[in-house]
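# A predicted structure for the sequence below; I have some questions about it.
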Amino acid sequence: MSRIKEFNLPDLGEGLTEGEILAWLVKVGDTIELNQPIVEVETAKAAVEIPAKWAGQVQAIFHAEGTTVEVGTPIIAIDTDPGAGPLDVPSTTATPTGDLPTPSAASLAAVEVAPAEGMVEPGLIGGPAPGGRTAVLVGYGPRTTTAKRRPRKGAAPAPAAVDHGVAAIPAPQGHDRRDGAGQGGLVLAKPPVRKLAKDLGVDLSALTGSGPLGSITREDVQRAASGAVATAEPVATASVATSAASFGADREQRIPVKGVRKLTAENMSRSAFTAPHVTEFLTVDVTRAMKALDRLRGRREWRDVRVSPLLLVAKAVLLAVKRHPMVNSTWAGDEIVVKEYVNLGIAAATERGLIVPNVKDAGRLSLRELADALNGLVQTAKSGRTSPADMSGGTLTITNVGVFGVDTGTPILPPGESAILAFGAVREMPWVHKGKVKARQVTTLGLSFDHRIIDGELGSKFLRDIGDFLTDPEAALLAWT
């Protein structure tokens, strides 16, 4: 059995098919333990650390930081028996001219690895290994001077790679490892695109890619198969680029839409055009609720707990759900699924975009347990460590726009949920209290709901109950429990 084992990007659950490598936590030559975190990967839902499947020594890192990798693709190679002696591998030491060493067939056989999924970096070339497989060595062997990578002719310089010691095997003349066309050029295309081209009988080397870095996309292949390859596109692109440059394109920033932000955009677009949204607003005097929070903070058992107005809003929502269970439901086409548990989502703004982790079965928690759960959820989200499981299965959501000084909003429903509450800023405002205008603490609530499930009467009663609790929490608790 081979001592070199390839570790594939694992299935992180919830239908995720790819992840972006944010940071390598190990380098070539490191000795690692079983379950030691080796890489940080950002999926469409969260950034997660992936542990090692085996103990041993890191022999190869197949993808640089910033690369998006499909699930099931090899990302690292580990020597599971480093004490058995050295491996016959090519040196990664660069020559004075920057030329790359040509490995022997025997050394290729010792380090044969599976073809990496996704596009290779510009200038990173692979050659054929014995048995018809492709060998691509990234950082294989001892850490020495990094070999210079030669960019494709006419391509923009590649960004500096992470210093893991990068070595590449020069392709033999006339060999193209991407599609085997034998043209000698480097064709950038993802594996599914290459498979589609093969199935449709399209020669990838004859196409001009419209994707990033000139990569070939599915659309390029489909147009070629139908004979509708556009020839005027490069001219139009050049014209647009020239025009844009004259209007300050050098002062524009282009941010790739990926990861959490991409998933959020897809979910919000799908929800906005699937569920008929209705939003209602209610402005309430929360002076008594704020005083109740002050008294709670003063109690001995609560002195080490962060208590915020969001805690009372969450409690109000959970109690109102008990009175109106239909609000906590999902539209399932030919039926409505009413949940007897509340996975309470809290929308959180992070550096990677908006995420909505949820407190599982929040209705069963005491007020102190709910406070601890909310604090833990927020801290985990701010650190970027929220797991995909914590962001799945939500049934009802609160978005606290008040922390940004905003009065309220018209929130969009998370997919699969029927209601979301926007909690606005608490402000001191003139308010009629006991027949006199006084300064009181006031906030505005905004409730969006799916009108297929929740009609105006139900939505209004639910929102009114939340407002009544925040107006006088003690009285509401006595009346409802």
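All right, it came through fine. Residues are numbered from 1 along each chain as shown.

# only C-alpha atoms for contact and neighbour calcs from this point on.
OK.

# Is G402 part of a helix or strand, or is it coil?
Going by DSSP: H, G, I helix; E, B strand; the rest coil, the secondary structure assigned to G402 is helix.

# Likewise for the one 5 residues further on?
Secondary structure state of D407, per three-state DSSP, is coil.

# One more: the one 5 residues further on?
Secondary structure state of I412, per three-state DSSP, is coil.

# Please name the residues that touch it.
By CA atoms under 8 Å, 6 or more residues apart in numbering, the residues touching I412 are 268, 271-272, 277, 420, 448.

# Please repeat the previous calculation with a cut-off of 7 Å.
Each residue near I412 by CA atoms under 7 Å, 6 or more residues apart in numbering is listed here: 268, 272, 448.

# Next, please give the residue ranges for the helices of this structure.
Assigned helices in the chain, in chain order: 105-110, 191-200, 218-226, 233-246, 259-272, 287-298, 309-323, 367-382, 456-471, 473-480 (criterion: DSSP state H).

# Identify whichever of these lies nearest to E70.
E70 lies closest to helix 191-200 among the helices of the chain, at 9.8 Å (CA to CA).

# isn't K339 right next to W331, touching?
No - with contact defined as CA atoms under 7 Å, K339 does not reach W331; the gap is 11.2 Å.

# Between those two, tell me which one has more neighbours.
W331 (17 against 14; other CA atoms under 10 Å).

# Relative to A419, how far out is that one?
11 Å (CA to CA, to the nearest Å).

# Next: V162.
Separation of V162 from A419 (CA to CA): 45 Å.

# Those two: who's more crowded?
When neighbours are counted by other CA under 10 Å, A419 comes out ahead of the other of V162 and A419, with 28 against 15.

# Now the more buried one: closest residue in space, sequence neighbours ignored.
Residue nearest to A419 in three dimensions, not counting chain neighbours: F449, with 4.3 Å by CA to CA, 6 or more residues apart in numbering.

# want to compare, so here's the second one:
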Amino acid sequence: MTTMTETSARFREFKMPDVGEGLTEAEILKWFVQPGDTVTDGQVVCEVETAKAAVELPIPFDGVVHELRFPEGTTVDVGQVIIAVDVAPGSGDAPAAAPESVQEPVAEAEEEAPKGRQPVLVGYGVAETSTKRRARKSVEIPGPAAAAAQAELNGHGAAVPEAGGAAVPETHSAAVPEARPLAKPPVRKLAKDLGIDLATVTPTGEGGIITREDVHAAAAPAPAEVPAQAVAAAAAVPEPAVVPVSGADGRETRIPVKGVRKAIAQAMVGSAFTAPHVTEFVTVDVTRTMKLVAELKEDKDMAGVRVNPLLIIAKALLVAIRRNPDINSAWDEANQEIVRKHYVNLGIAAATPRGLIVPNIKDAHDKTLPELGEALGELVSTAREGRTSPAAMAGGTVTITNVGVFGVDTGTPILNPGESAILAVGAIKLQPWVHKGKVKPRQVTTLALSFDHRLVDGELGSKVLADVAAILEQPKRLITWA
């Protein structure tokens, strides 16, 4: 969803959108434009960080940048104007006062993306099962503020361990009708980023083709009234964000808690003190799994796929869930219900400079081994680049966290909020092991499964963990048990 106000036929203002469903604020990490720069419809003008991820924001109209309302490092409430654009440069001076704010759908540019920096539309969406979105708040801004943009910050790339991570679930995609909706590839990508099912969009293009305007219209929310205090808050330009400060003697450094780190802290406290955690452990000989990994790397059917132990562990967990479906559930406190999920959105925990994020592979239970490997590779690459969208981290059902990439043997992982189980994978090491009655060097690892004891009994948790271990010990069970 894109939010803007129209101050005259010449000037338009672009508001901070809700880049993740229900978020209230975002920090401006970097401006890609400055006053006087020419911008085109769909061009990325800034990067912001929410409590979920870093997101690039495209401008929805052509013109010349008139004013940047906030400097880099500022945390801005959703609905506040962040940039003003002169859409008719050279036509005269700006009006003395701006009229009432309005909400309008975005008119996208031509189907071809503009040359140069490609627009990245991430994090704007509702769940894939619905095109209804809650009403957002429209905020009036009395007039242009005079906050000058600071110099560009350093880049914010993300680093992710090559094999590792944990995850979060999402709901099933809406069923696709037999007749595939007509739309060009850029429009299909836009609909995917916005979480819009094209089958529910009314086409207005020639020959029944769905246009970008049709997709935006389907995602546009209804306007809502804004409390007076929200208007007052929006009118004030906040000071630049606080940066880490060292004490006078240099013995301490204080770092503001915000963005992803703040969200992690709140989620972990909420999970640890809401769900009664139980963790079970098992040490397993994974020598045969390591041999399978080596063979798959040479298999032509797996060409181009990232093959590592995590791929086999993920597939083993999916098989264990199929054999024990009650583990793939959630606790609904409000309705006092256990919600069993008939799909698996497999989360993979990823460590980045901004903190731990948990993107998930949607409908992982339906994927073949090559498809699962491709999805894992894409998930890791996107996280490493710092481009994981909020939608990619929503709706997880079960998570894997690979602490072994740090050389750690095991741990007691905390549940991802809304999930009932998380599997921690320890380091795989060569150890003495009794094999066929003799002590031999074997590849060994320790697995730890934490689960919500409100809905997962010890028997169920033990069965799931034992099934994963059995598959890793004898990978042929991926076939016989599937």
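Done, it's in. Bear in mind that the values here come from a model prediction, so they are computed numbers and not experimental data.

# for stretch 345-355 of the first structure, the distance to its chain's centre please.
Distance of stretch 345-355 of the first structure from the chain centroid (CA atoms, centre = their mean, to the nearest Å) equals 11 Å.

# residue range for that stretch in the second structure?
The aligned range for stretch 345-355 of the first structure in the second structure is 347-357, by TM-score structural alignment.

# Give me the buried positions along that stretch.
For stretch 347-357 of the second structure, a neighbour-count test (16 or more other CA atoms under 10 Å) marks 347-352, 354-357 as buried.

# again, but for stretch 474-481 of the first structure
Applying a neighbour-count criterion of 16+ other CA under 10 Å, one finds A476 buried in stretch 474-481 of the first structure.

# Start and end of stretch 113-133 of the first structure, how far apart?
Taking CA to CA, the first and last residues of stretch 113-133 of the first structure lie 8 Å apart.

# what does the residue nearest to A419 of the first structure align to in the second structure?
With TM-score structural alignment as the matching criterion, the partner of F449 of the first structure in the second structure is F451.

# Next up, the contacts around the equivalent of I76 of the first structure over in the second structure.
Correspondence of I76 of the first structure to the second structure, assessed by TM-score structural alignment: I83. Listed by CA under 7 Å, 6+ apart, the contact set of I83 of the second structure reads 13-14, 67-69.

# go on, V242 of the second structure?
Residues touching V242 of the second structure, when contacts are defined by CA under 7 Å, 6+ apart, comprise P256.

# picking up where we left off before, need the buried residues of stretch 347-357 of the second structure in CSV (columns: distance to F61 of the second structure).
Formatted as CSV, the entries for those read as follows, by distance: CA to CA, whole Å:
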residue, distance to F61 of the second structure
G347, 36
I348, 37
A349, 37
A350, 35
A351, 36
T352, 33
R354, 31
G355, 34
L356, 35
I357, 32
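
# which pair in the residues you listed spans the largest distance?
Of all pairs drawn from those, the one with the largest separation by CA to CA is G347 and R354; the distance is 17.9 Å.

# my read: Q57 of the first structure touches E33, true?
No - look at Q57 of the first structure against E33 with CA under 7 Å: they stay out of range, at 8.9 Å.

# Just the angle for the longest strand along the first structure relative to helix 309-323, thanks.
Among the elements of the first structure assigned as strand by DSSP state E, the one spanning the most residues is strand 436-450. For strand 436-450 of the first structure against helix 309-323, the angle by axes from the mean of the first three to the mean of the last three CA atoms, to 10 degrees is 60 degrees.

# in strand 436-450 of the first structure, what's buried?
In strand 436-450 of the first structure, residues buried by neighbour count (16+ other CA under 10 Å) are 440-450.

# Superposed on the second structure, what's the mean shift for it?
When the second structure is overlaid, strand 436-450 of the first structure sits 0.3 Å from its aligned residues on average, using mean CA distance after the TM-score superposition for the first structure.

# What helices and strands are in contact with that strand?
Under the contact criterion of 3 or more CA pairs under 7 Å, 6 or more residues apart in numbering; DSSP states H and E, the helices and strands touching strand 436-450 of the first structure comprise strand 277-285, strand 419-423, strand 427-433.

# Reformat the ones you listed as CSV; add distance to L22 of the first structure.
Shown next, in CSV, are those (distance: least, CA to CA, whole Å):
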stretch, distance to L22 of the first structure
strand 277-285, 37
strand 419-423, 32
strand 427-433, 41
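
# hey, which of those strands is tucked in deepest?
For these, the largest average neighbour count (mean count of other CA atoms under 10 Å) is found in strand 419-423, namely a mean of 27.
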